[in-house]
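S.K.: this is a predicted model, with the sequence first.
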Amino acid sequence: MKQAVYKQGAGGFGLVELMIALVIGLLLSAVAIQVFLSSKNTYRLQDSIARLQENGRFAIHYLSTDIRMAGYMGCGRIDSSSVNIVADDFSQSEFNNQTLVSGAENVAAGNAWGAAPGTDVIVIRRGSPASARLAGNLANSNANIQLHDNSLGIIPNDVLFLSDCVSTDIFRATNVSQGGGKVAIAHAQGVNSSPHLSKAYGMDAELMMFERVSFFVRETNGRRALFVHRQIGERTGSAAAVPVELVDGVEDMQLEYGVDNTANNLADVYVTASSIADWSSVVSVRLNLLLHGSDATATSGPGMTQAITFNDAAAASDGRLRQAFSTVIALRNRLP
C-alpha cells in the first residue's frame, strides 16, 4: 500500500504574501474612501449650487414683480391723469412723478431701514395690486363709497386710491361699515382736508390701498438676508407692518437706475442713486445681487476654491459658495 507523501511548505502562505495582501487591501480601501469623499463633496457642492440658484431666482422674481409696478394707480398714469390728494399727513410729495421710485446708495450704519452698511435700498410707491370695484355710482363727490365686500381689509385711517382712467383721488377712510349687503367707506373731514373728492366716480372706478414698499439687505444673527417692508395704507402703531425676511443668504444688493435723457422712454445711461437729480426720468432699474450658500464648507475641499468679484471688489473667501445675479427691470408706468 502506497503512503501519501507531503512536501514541507506546501500549505498556507508566508509573511511576505500577508504583507502584500495587506498593502493591496489598504490601497483599495484608500481608493474607495477617496471616491466616497469625492462623491460627497460633489454632492454637497451641487446641492449648494441648486439652493443658491433657487434663492437667486426667487429674489429676482420677487423684486422684479414689485419694482415693475412702481407708480401703479389702476388704468391711469400719474403723468396723464390728475391726482387730487385730500388725505391729511400725506403730502403731494409722497406720491408724484419724483417719488414713484427712489433709492439710497451704500447706506451707512444706523440707517432708517436697518439695512446692512454699504448695501443699496430701493423704495417704490403705488396702489395695491388688489383692488375693489364700486357697487354703485357715487351720488355726489362727498358720498360714501359703496363696495360689495371688504376683501381689501380696509380699516379706518387707511390711505386709499380711488381711480378711473382720467382722475385719481387719494384720501383717508374715516369709517368702514357694513349694511344692506354692502360695505360703506366714509371719507369725512378730520383726517382729510376736505370730505369732497374731485368728482363723483362711477362704477368703472377702482379702489386701492396705498403701498410704500422698501427692499433692503439686513444682517440678523450674523447672517444677511433680503427683507421687504410693505407699508399698507400708512398704518401706524399696532396695525403697522413690520419688515419681513424674503430670501436668506443675500449678501449684497447694488442698484443702478436707467435714466432717460432724450424723452423717448428708453434708458440712455445707468447711474447710481446719488447721481440722479430727476427721479421722474428713471425708466428702468438694473438689479445686482450677491448671494452665498448656507454650507460653510462647500468650496473648502481640494481644488474647490472660488474667486468672485462683485461691485468691483473681491467677495469673501470663507468656504461658502457665492453667485452674482443681475437683471434689468423696466418700469411699466414709465413706458410709452
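M.R.: The structure has been received and is ready for your questions.
S.K.: for the rest of this, base every contact and every neighbour count on C-alpha atoms.
M.R.: Noted.
S.K.: Phe171 versus Phe58, what's the distance?
M.R.: With the distance defined as CA to CA, to the nearest Å, Phe58 ends up 34 Å from Phe171.
S.K.: what of Thr42?
M.R.: Counting by CA to CA, the gap from Thr42 to Phe171 is 58 Å.
S.K.: Val31 too?
M.R.: Val31 is 74 Å from Phe171, by CA to CA.
S.K.: name the element the residue nearest the centre of the chain belongs to?
M.R.: In the chain, the residue lying closest to the centroid (CA atoms, centre = their mean) is Leu63, at 3.7 Å. Per DSSP states H and E: Leu63 is located in helix 15-68.
S.K.: kindly report the same for Leu152.
M.R.: In the assignment (DSSP H and E), Leu152 maps to no helix and no strand.
S.K.: my read: His148 touches Gly136, true?
M.R.: No: with contacts counted by CA atoms under 8 Å, His148 stays clear of Gly136, the gap being 9.2 Å.
S.K.: what's the single longest strand in this structure?
M.R.: Across the chain, the longest stretch assigned as strand under DSSP state E is strand 206-220.
S.K.: among Val31 and Phe171, which residue is more densely surrounded?
M.R.: Phe171 (30 against 12; other CA atoms under 10 Å).
S.K.: where does that one land in three-state SS?
M.R.: strand (DSSP: H, G, I helix; E, B strand; the rest coil).
S.K.: below is structure B, check it against A:
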Amino acid sequence: MSICRRRSRAAGFSLVELLVALVLGILVLAGIAKVFINSKQGYRVQESASRTQENIRIAVDYFGRNLRLADLWGGVEPAQVGLIGAPVYNGPGGCENAWILDTASGVRGYAGGVSAPLGLPAGCLSDYVSGSDVLAVRYANPDAYVTTAQLGASGAGNALKTNGKYYLRAKVGQRAVLFDVTNDANRLRAISVDIPGVAEDGVLSYQYQTLLFYLRNIDFGRGPVPTLNMLRLQSDSLQAEQLVDGIEMLSFSYGVDSDDDGQVDAYRNAAEISNWQQVLSVRVAFIARGDELDRYTDTQQYPIAADRCYGPASSACSLKYSVETARFQRRLVVKDIQLRNRVRG
C-alpha cells in the first residue's frame, strides 16, 4: 500500500494545478508584453523627437543659407540691373508671372491665405497648407560663376542652362544685365555690348536664382504630411522640390528700416510692407511636428507671429491643428536672419 501511495503522489500535476500555472503564465506574459509595447512606443516617440530636431536644423539651414544670399547682384544695386530680351515665364499649375525675374525684390513675402497667398496665381502652389506664409528669394548664385570664354563657346546655351538658363553679368559698382543664355543673340550681346563704355575686364557672370518657399501637404503613404517645399527656377520654369517633412505651419515677419539708419525699427507682416527694399532681416517662425503619435494630447497655443497664434481646434487661434493630429509632439522655432547684402557698413 505504501508503494502505491508513493506512485500516486509522483504521477504529476492535477488539472487545477495546470490551469493555475497557465493563468499565472499568461499574466506574466501579458505584463512582459505590456512593458515591451510601452518601451517600443517610448523608443518610437524618442526617435520621432530626434528626427524632428534634425528636421529643424535642416530647415533653419535652408532659410539661413538662401536669405544670406538674397539681393546679391555681383556688386551692384538692384536698380542697376537691366533685362535683355523678353523671357517666357512658366511654372507648375499656371504659375506664370514676371516676378520670377524681379531683381528689384531680392526678398518678397506673401501672407498666408485660404487656398493661395494674395499676389500669386491660384494654381502656383499645389496642395498648399492653408494659412501658411510664402517667401520668394532671388540672387545671383556665387557658386555658379562662369567665365566670358564659357559664355562665348560654341553650344554655350545648352551647356550652361542646367539648373536655370538665366544669367547675370555684372561690373562691380557700375551696372549689370540679366539675360537668357540659350538665346545666342542676347548671350553674345551680353558679352560684348551689355555694359556700354565699360571694358570686359572685371565683368563677372553668375547664374540667376529664384526660390519660392512654402508648405505643401504630401502623402507618403500614411496620410498627408505638411512639408517644407520649394519652387526653384530650372531652365525657364519653376520646379517643385520637397525639402523637410513635418513642418506644420510657417510664418515670416520682416524687419523694416523705415528711417534709413541701417537698423531694424519694427517687424511687420507681408501685408504691411510697401517698400521691400527697406527690409533688413527676416524672422522665420515655424512649427515642427513629430511623425509618431504620443500618449498625450497637445493643447498648447503657439505664438507663430505677433498677430497670430497656432493652436488646437478648440482654441481662439486663427491658425489651428486638427483633432486627429493633436497627439503629435510639436516645437515652435523662431529665427531672425539678417539680409547681409542690405546691411550697410
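M.R.: Sure thing, it's come through. Here the structure is a predicted model, which means the values were calculated and not measured.
S.K.: drop the TM-score for these two in here.
M.R.: Here the TM-score for the pair of chains, by TM-score structural alignment, normalised by the length of structure 1, is 0.75; 299 aligned residues with a CA RMSD of 3.5 Å.
S.K.: hang on, the earlier thing: which strands or helices does the helix holding Leu63 of structure 1 pack on?
M.R.: Counting contacts by 3 or more CA pairs under 8 Å, 6 or more residues apart in numbering; DSSP states H and E, helix 15-68 of structure 1 packs against strand 244-248, strand 282-292, strand 322-330.
S.K.: just put the ones you listed in JSON lines and tack on distance to Ala70 of structure 1.
M.R.: Below are the helices and strands packed on helix 15-68 of structure 1 laid out as JSON lines (distance: least, CA to CA, whole Å):
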{"stretch": "strand 244-248", "distance to Ala70 of structure 1": "19"}
{"stretch": "strand 282-292", "distance to Ala70 of structure 1": "10"}
{"stretch": "strand 322-330", "distance to Ala70 of structure 1": "10"}
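S.K.: okay, these in JSON lines with mean neighbour count and distance to Tyr72 of structure 1 next?
M.R.: Converted to JSON lines, the helices and strands packed on helix 15-68 of structure 1 look like this (neighbours: other CA atoms under 10 Å; distance: least, CA to CA, whole Å):
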{"stretch": "strand 244-248", "mean neighbour count": "17", "distance to Tyr72 of structure 1": "22"}
{"stretch": "strand 282-292", "mean neighbour count": "23", "distance to Tyr72 of structure 1": "14"}
{"stretch": "strand 322-330", "mean neighbour count": "19", "distance to Tyr72 of structure 1": "13"}
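S.K.: of those, which is nearest Ser82 of structure 1?
M.R.: Nearest of these to Ser82 of structure 1, taken as CA to CA: strand 282-292 at 20.6 Å.
S.K.: quick one: the closest one to structure 2 mean distance?
M.R.: By mean CA distance after the TM-score superposition for structure 1, the fitted strand 282-292 of structure 1 averages 1.3 Å away from its aligned residues in structure 2.
S.K.: report the aligned residue range of structure 2 for that strand.
M.R.: The alignment of strand 282-292 of structure 1 onto structure 2 (TM-score structural alignment) spans residues 279-289.
S.K.: now the angle from the longest strand of structure 1 to strand 244-248?
M.R.: Taking axes from the mean of the first three to the mean of the last three CA atoms, to 10 degrees, one finds strand 206-220 of structure 1 and strand 244-248 inclined to each other by 60 degrees.
S.K.: how close does Ser280 of structure 1 sit to Asp149 of structure 1?
M.R.: Computed as CA to CA, the Ser280 of structure 1 to Asp149 of structure 1 distance reads 36 Å.
S.K.: and Asn157 of structure 1, by the same measure?
M.R.: On the measure of CA to CA, Asn157 of structure 1 and Asp149 of structure 1 end up 18 Å apart.
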